[in-house]
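Engineer: the following comprises the amino acid sequence and a computationally predicted model.
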Amino acid sequence: MSLRSRFALAFAAVGAAVAVTVGALSYLAASDSVFAEVDRTLRSTTVALTRGMEKREEQTPAGTADTADTARRSPAGQNPAGQNPAPFPGLDLPAPGGEAAPQPVLQAVARDGTPIRLSGPLERLPVSDTARALAASGRAGESDTTEIDAGGHSYRLLTTALGESRGALQVAVQVDQTRDVLAGMARQIAAVSLAVMLVAAAAGRLLAGRVTRRLARLAEVAEEVSTDGRVTHDASEPVGGRDEVGRLSASFSRMLGRMVAAREAQERLVHDAAHELRTPLTSLLANATVLHRVTELSPDSRDRLLDDVQNETRELGHLVDELVELALAGRRGETEEPVDLAEVARRAARRVYRRTGRLVHVDADDSVVRGSSPGLERAVGNLLENAAKFDADGGEPIEVHIRQGAITVRDRGPGIAAEDSGRVFDRFYRADSARGLPGSGLGLAIVHDVAAAHGGSVSAGTRPGGGAAVGFTVSRSRLLPASRPRTKTATAD
């Protein structure tokens, strides 16, 4: 079953449950109210009948008869069956056939359980065991209410004990119309509940269609990616919306965008790496071919050949190391922590000094940033090694300038041409002036990735007075409150 259908069924179920609950409560409340009114009518009629019997007893000489005997000899009791009885004395009852409600049925029950018809359209009312018990031994005012079927109609029957073994009185009213009204109300409630359920289902399906349409689009994109691993431009566009589905879509689109960028970078890296590896491998293959005739070479030629093989192998190993470094950039999961940029620069300067013997002058403020200490140290180290490679004379120390998260390395080399300044951070890019120098063209690309990982940017230009000024920045949002503009200098040696 589709998610849209499930939404529609859920809305229909909730709507039906609410409608049925409200309808049932309304029906019960109406039923209780109507029958409470009927019961009040029965009680008031019973009270009036009791008072009328008490007045009749007051007119009868004491000790001549009990209430049941009086009822037997009353005009109502003496009238033959089928005739219209006279109302009980003292009780004002509507006449049969009047425009008022149907005439109530009045009946007395002797203490031995004998029914005595008093008034009403029925010849007699059924006397239950409960009614006999009330007539025989019930306390005065004790009553029982029930519903009966008699004469083809439904009646609400109230039996009230007179007390002192004087019997009981029964009053019944016809409730057919009341039942019909309540049945009609029940049918209306059922119809309304069904209508609410259908409207809720339609609304649920409409709303689910709007929600699931976007989810279906995301599902199509996910299936496309899982099938061939490729994402089209349109597939990575957000489907819109500010709700949870819209947020999911936006996050999903950003994730796909990063996947696309990562795949393109991976393909570009593989292509460039294959191109760069081809040159040293070709040279090594040629040298290996010459080594087959090593006995025919002069000692000087053998030495040059072995030096060439050694240099090519070293360069190949360095290239592989940088490729691995570049491929793993951003995937190491390095923990971010407060990093003192001046201390990072000093550590990188000491390492470069040990490798190249070049002095490095560090001019830094108290910039402390939130970032990866190993990554930032690799970036500064690559800048210093690049400067040491191009400034081979070593007449002056290499300078590291740090201000508010911006790191710049300056040298006195040949500088960077204007047409090269925008491309020196590309992978494997080698300026014409650098093609005769060792290196793979990946060092500054690693600097670019580290800067991007810290929300910064890279820059390359010419130093005033000659040389190059190459550096990167860390996002100012990563500067910690411990950072101060105070300057401190040091020379690594």
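Structural biologist: Right, received. Where do you want to start?

Engineer: every contact and neighbour count from this point should use C-alpha atoms.
Structural biologist: Fine.

Engineer: show me where the stretch 151-300 of the chain has strands.
Structural biologist: Listed in chain order, the strands of the stretch 151-300 of the chain (DSSP state E, counting those that start in this stretch) span residues 153-161, 168-174.

Engineer: highest mean neighbour count out of those strands?
Structural biologist: Ranked by mean neighbour count, the strands of the stretch 151-300 of the chain are led by strand 168-174 with a mean of 27 (mean count of other Cα atoms under 10 Å).

Engineer: ok, back up a step: can I get the strands of the stretch 151-300 of the chain in CSV with distance to R124?
Structural biologist: CSV is the format used below for these (distance: least, Cα to Cα, whole Å):
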stretch, distance to R124
strand 153-161, 12
strand 168-174, 10
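
Engineer: those: which one's closest to L341?
Structural biologist: strand 153-161 (95.9 Å; Cα to Cα).

Engineer: who touches the closest one?
Structural biologist: By Cα atoms under 8 Å, 6 or more residues apart in numbering, the surrounding residues in contact with strand 153-161 are 38-39, 42-43, 46, 131, 134-135, 138-149, 167-176.

Engineer: now restrict those to buried residues only.
Structural biologist: Burial by neighbour count, judged by 16 or more other Cα atoms under 10 Å, picks out 38-39, 42-43, 46, 131, 134-135, 138-140, 143, 145, 167-175 from these.

Engineer: and for S301, the neighbour number?
Structural biologist: Other residues near S301 come to 12 when the count uses other Cα atoms under 10 Å.

Engineer: ditto for T227
Structural biologist: A count of neighbours around T227, defined by other Cα under 10 Å, yields 9.

Engineer: for it, what are its contacts?
Structural biologist: Taking Cα under 8 Å, 6+ apart as the criterion, T227 is in contact with no other residue.

Engineer: how much space between it and L218?
Structural biologist: Per Cα to Cα, to the nearest Å, T227 is found 14 Å from L218.

Engineer: now T489
Structural biologist: Using Cα to Cα, one obtains 55 Å as the distance from T489 to L218.

Engineer: more neighbours, those two?
Structural biologist: When T489 and L218 are compared for neighbours, L218 comes out ahead with 21 against 13, by other Cα under 10 Å.

Engineer: setting aside sequence neighbours, what's the nearest residue to that one?
Structural biologist: Taking Cα to Cα, 6 or more residues apart in numbering, and ignoring the residues beside it in sequence, L218 has S249 as its nearest neighbour in space, at 7.0 Å.

Engineer: again, but for R205
Structural biologist: Looking at R205 with Cα to Cα, 6+ apart, the closest residue is A8, at 4.5 Å.

Engineer: and here is the other one:
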Amino acid sequence: MKRRSMRSRLTLLVAAAVAIAVAVSAVGCWYFVRRELSWQLNQSLRDIRVPWDAMNKAVRDCSPNPVSTSPDDGHPSFAEPMQIVFPDGTRCVMGNIAVKVTYREKKVADGYRGQEAVYDGYADDGTPIRVLVKNVDQNAAFVVARPLHELQSTLRSVSLMLAIVAALGVLVAATAGLLVSRAALRPVGRLTRAVEHIAQTEDLNTRIPVEGSDEIARLSASFNAMTAALAGSRDRQQQLVADAGHELRTPLTTLRTNIDLLLRSEQTGRSLDPGAKQRLLVNVKAQFAELTTLVGDLLQLARGDADHEPHVELPLHEVVTAAVERARLRGAEVGTDLSPWYVVGSATSLERAVLNLIDNAAKFSPGHEVEVALREGELTVRDHGPGISEEDLPHVFERFWRSPSARSLPGSGLGLAIVAQAADEAGGEVRLGNAPGGGTVATMRLPGNLTPRSDPDQPSQRAGA
């Protein structure tokens, strides 16, 4: 069964289900007909009136064997086998067919008046008969019977008819199952062809028409959403690679130029001025530092969702404190106003995001203090720089985007993108706007609690550097 196609399996399952239903219905119908015919036969036996004159004559001229029922010899003729049975098993046959005496006749003959029994028995010649035994007088039972050949013949005819109907039903069910499977699996066939086309051509723009709202339609819609997400991910990856190549080209060109100058001076024997050589080396070091920062930012953005640290509950105020200390080591002036707040996230990612916000604020407001505040899950970082134009605000969190005024300053344009990614991973959000009175304020909101939800006896996890 597993090696068959889905269409053949569905056809077989439909045919089998209908065959079982038809078989059960046929068997039930057969038993119903059999019960009805049997009841009618029993009722016809009960409707036979006791021939008292013939019974009295049979008792007077009791014969245990079949007797002639020809009117010529003075015996009345009967359509059914009849006889009288006594408690000792003695019988007086009233017709030309004798019924075998069993314990039932003896029991009824020895019972109370009106007691009866109906059962399937046999005549002396082995003919199957339906027997009615009824106590009609004290110590005597009247027995009447009818052959079962008509009942059996009718049941055989009904069985043959039901078998033919069942066979036709199974054949029709198999045909219907084949047609149903073709109609039902047509969308699956389109989906299969689309998947095979994508596997062969890697064309993620392929879409499947969605018709209706059933499970196949939902599957098609989900497939379209999946391919759209994959196409978007590939486009973003290609854009990241293109942007990274563009950003790496400038520092690499500068490095190659400076190193070529140093090598040419060594190869030609023309020593550079010590001051110029010192400036070249400082420039090379600065370009290496810029490349290192850029590569680190690219790795931070390019890592997958499953590649980050496990999210645990941690004190956000301690993470912010660690980031502020690192910013101060870099020469930034930072003032803090922090209150406790516990979040679930990655300490490393959040600390780097906070450090990026502080570095960004310090870069645009040299000589001014950066104000960092944390109140009930809302972290604000404010500078006192020139601010940012309204038309630039929608682009500040895009990768490699830099405002015209910031292109002359050091940086890769990835810092705020890393901040947005860290906030999203922690279930929060970040926004940037102009502060009242001048400057820029960055606001990051993270869900959490004022007190830790974990066991207070466990040591809290501090933010790592």
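Structural biologist: Good, I have the coordinates. As the structure is a computational prediction, the values presented were derived from the model and not from experiment.

Engineer: and the strands of the stretch 151-300 of the first structure: which comes nearest E267 of the first structure?
Structural biologist: Comparing the strands of the stretch 151-300 of the first structure by their distance to E267 of the first structure (Cα to Cα), the top pick is strand 153-161, with 89.2 Å.

Engineer: what's the angle between that closest one and strand 168-174?
Structural biologist: Between the axis of strand 153-161 of the first structure and that of strand 168-174 there is an angle of 160 degrees, by axes from the mean of the first three to the mean of the last three Cα atoms, to 10 degrees.

Engineer: mean per-residue distance, stretch 275-286 of the second structure versus the first structure.
Structural biologist: On the superposed models, the aligned residues of the first structure are on average 1.8 Å from stretch 275-286 of the second structure, with distances taken as mean Cα distance after the TM-score superposition for the first structure.

Engineer: give the aligned range of that stretch in the first structure.
Structural biologist: Stretch 275-286 of the second structure corresponds to residues 300-311 in the first structure, going by TM-score structural alignment.

Engineer: which outside residues touch that stretch?
Structural biologist: 284, 287, 294.

Engineer: and the buried ones among those, selectable in PyMOL?
Structural biologist: The following PyMOL line selects those of the contacts of stretch 300-311 of the first structure that are buried, judged by 16+ other Cα under 10 Å:
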select buried, resi 284+287
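
Engineer: ok, and the closest non-adjacent residue to I259 of the second structure?
Structural biologist: The shortest distance from I259 of the second structure to any residue other than its chain neighbours is 7.8 Å, reached at V284 (Cα to Cα, 6+ apart).

Engineer: what sits against L376 of the first structure?
Structural biologist: Taking Cα under 8 Å, 6+ apart as the contact definition, L376 of the first structure lies against 344, 450.

Engineer: what's it aligned with over in the second structure?
Structural biologist: Taking TM-score structural alignment for the superposition, L376 of the first structure sits opposite L350 in the second structure.

Engineer: gap between that match and A426 of the second structure?
Structural biologist: The gap separating L350 of the second structure from A426 of the second structure is 8 Å, by Cα to Cα.

Engineer: what about the helices in the stretch 1-150 of the first structure?
Structural biologist: With DSSP state H, counting those that start in this stretch applied, the stretch 1-150 of the first structure shows helices at 3-59, 67-73, 75-78, 129-137, listed in chain order.

Engineer: so of those, which one's packed in deepest?
Structural biologist: Neighbour counts (mean count of other Cα under 10 Å) averaged over each of these peak at helix 129-137, with a mean of 21.

Engineer: orientation of that helix relative to strand 153-161 in degrees?
Structural biologist: Counting by the same axes, to 10 degrees, helix 129-137 of the first structure lies at 30 degrees to strand 153-161.

Engineer: who touches the residue nearest in space to the middle of the first structure in this structure?
Structural biologist: The C-alpha lying nearest the average C-alpha coordinate of the first structure belongs to E244 (Cα atoms, centre = their mean; 6.2 Å). With contact set as Cα under 8 Å, 6+ apart, E244 of the first structure has no partners.

Engineer: and stretch 235-254 of the second structure, what's buried?
Structural biologist: Counting neighbours by 16+ other Cα under 10 Å, one finds that the buried residues in stretch 235-254 of the second structure are 240, 244, 247-248, 251.

Engineer: which of those residues sits closest to R4 of the second structure?
Structural biologist: Out of those, the one with the shortest distance to R4 of the second structure is L240. That distance is 45.7 Å, counting by Cα to Cα.

Engineer: quick check: closest non-adjacent residue to the aligned partner of that closest one in the first structure.
Structural biologist: With TM-score structural alignment as the matching criterion, the partner of L240 of the second structure in the first structure is L269. Counting by Cα to Cα, 6+ apart, R427 is the residue found nearest to L269 of the first structure once chain neighbours are left out, at 7.7 Å.

Engineer: what is the aligned counterpart of the one you found in the second structure?
Structural biologist: By TM-score structural alignment, R427 of the first structure lines up with R399.

Engineer: can you confirm the match of L376 of the first structure is in a helix?
Structural biologist: Yes: assigned with DSSP: H, G, I helix; E, B strand; the rest coil, L350 of the second structure falls within a helix.

Engineer: still on that earlier bit, show me what the residue nearest to R205 of the first structure aligns to in the second structure.
Structural biologist: For A8 of the first structure, the equivalent position in the second structure is taken to be T11, counting by TM-score structural alignment.

Engineer: which residues touch its match?
Structural biologist: With contacts defined as Cα under 8 Å, 6+ apart, the neighbours of T11 of the second structure are 174, 177-178, 180-181.

Engineer: go with 7 Å
Structural biologist: If you count contacts by Cα atoms under 7 Å, 6 or more residues apart in numbering, T11 of the second structure has them with 174, 177-178, 181.

Engineer: any idea how far it lies from A166 of the second structure?
Structural biologist: 17 Å.

Engineer: same thing with L248 of the second structure?
Structural biologist: From L248 of the second structure over to A166 of the second structure (counting by Cα to Cα), the distance is 78 Å.

Engineer: what do you get for I84 of the second structure?
Structural biologist: Between I84 of the second structure and A166 of the second structure the distance, using Cα to Cα, works out to 46 Å.

Engineer: now do Q83 of the second structure
Structural biologist: For Q83 of the second structure, the distance to A166 of the second structure under the criterion Cα to Cα works out to 44 Å.

Engineer: neighbour count winner among the two?
Structural biologist: Under the criterion of other Cα under 10 Å, the comparison of Q83 of the second structure against A166 puts Q83 first, with 29 against 21.
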